[in-house]
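> give me a model of this one.
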Amino acid sequence: MLLKYKDGKKEILIKADTLSDFEKGKKIELAEIVLTNLLGEEKVMNELDYLDVLEIDESPYNTQGIKDLDKHLDHLKKDA
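Model prediction:
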């Protein structure tokens, strides 16, 4: 889930059942690696402000696959 707040900051909430066996800090570290590989280090560093990894049943948000995240970030950037 990609969220954009009123102050323009962006947060990504990730749910992944494959991360359920890891502690919270390790989950976030692994999610950062995946995002960096998917989006590139520059985009992760410059365009994302927050990252959290949620438990599978923890989020009330409708989620989408991560493959279109780059397009969604670009769309938010154009609307800024």
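> rest of the way, CA atoms for contacts and neighbours
Noted.
> can you pull out the helices in this protein?
For the chain, helices defined by DSSP state H occupy the ranges 24-39, 41-47, 69-79.
> another for comparison:
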Amino acid sequence: MTATLPSTARTRLFNGDSITDCGRREEPDGLDHGFVDLPAEEHGAREGGATVLNRGTSGRKAADLGARFGPDCLDLARSS
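I've put the predicted structure just below:
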């Protein structure tokens, strides 16, 4: 049985610390060379045109995630 995919492409956003960051700024696609790249490949293969974003920042702590939730997440939805 084949799953029916939504007609509009979805976006998955990863946010976190150095484990999420994993050198994303050095990568042309802005993802990383770590665990975000793996689901990005799978997500793109399942849903054509799907988007995966990495907003991980090395050194970030839980309190920083709360403070950056607007610019890193909500503002992206507002601008699209």
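> TM-score for these two?
After superposition, the two chains reach a TM-score (TM-score structural alignment, normalised by the length of structure 1) of 0.40; 51 aligned residues with a C-alpha RMSD of 3.5 Å.
> just to revisit the earlier point, tell me the most buried of the helices of structure 1?
Comparing the helices of structure 1 by mean neighbour count (mean count of other C-alpha atoms under 10 Å), helix 24-39 comes out on top with a mean of 15.
> looking at structure 2, which helix is longest?
helix 37-46.
> for that one, which helices and strands make contact with it?
Applying 3 or more C-alpha pairs under 8 Å, 6 or more residues apart in numbering; DSSP states H and E, one finds that helix 37-46 of structure 2 contacts strand 51-54.
> and the contacts of stretch 69-78 of structure 1?
Stretch 69-78 of structure 1 has contacts (C-alpha atoms under 8 Å, 6 or more residues apart in numbering) with 2, 4, 38-39, 47.
> including distance to Ile12 of structure 1, could these go into CSV?
CSV is the format used below for the contacts of stretch 69-78 of structure 1 (distance: C-alpha to C-alpha, whole Å):
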residue, distance to Ile12 of structure 1
Leu2, 5
Lys4, 9
Leu38, 13
Leu39, 13
Glu47, 11
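> what's the most distant pair in these?
Farthest apart among those by C-alpha to C-alpha are Lys4 and Leu38. That separation is 19.5 Å.
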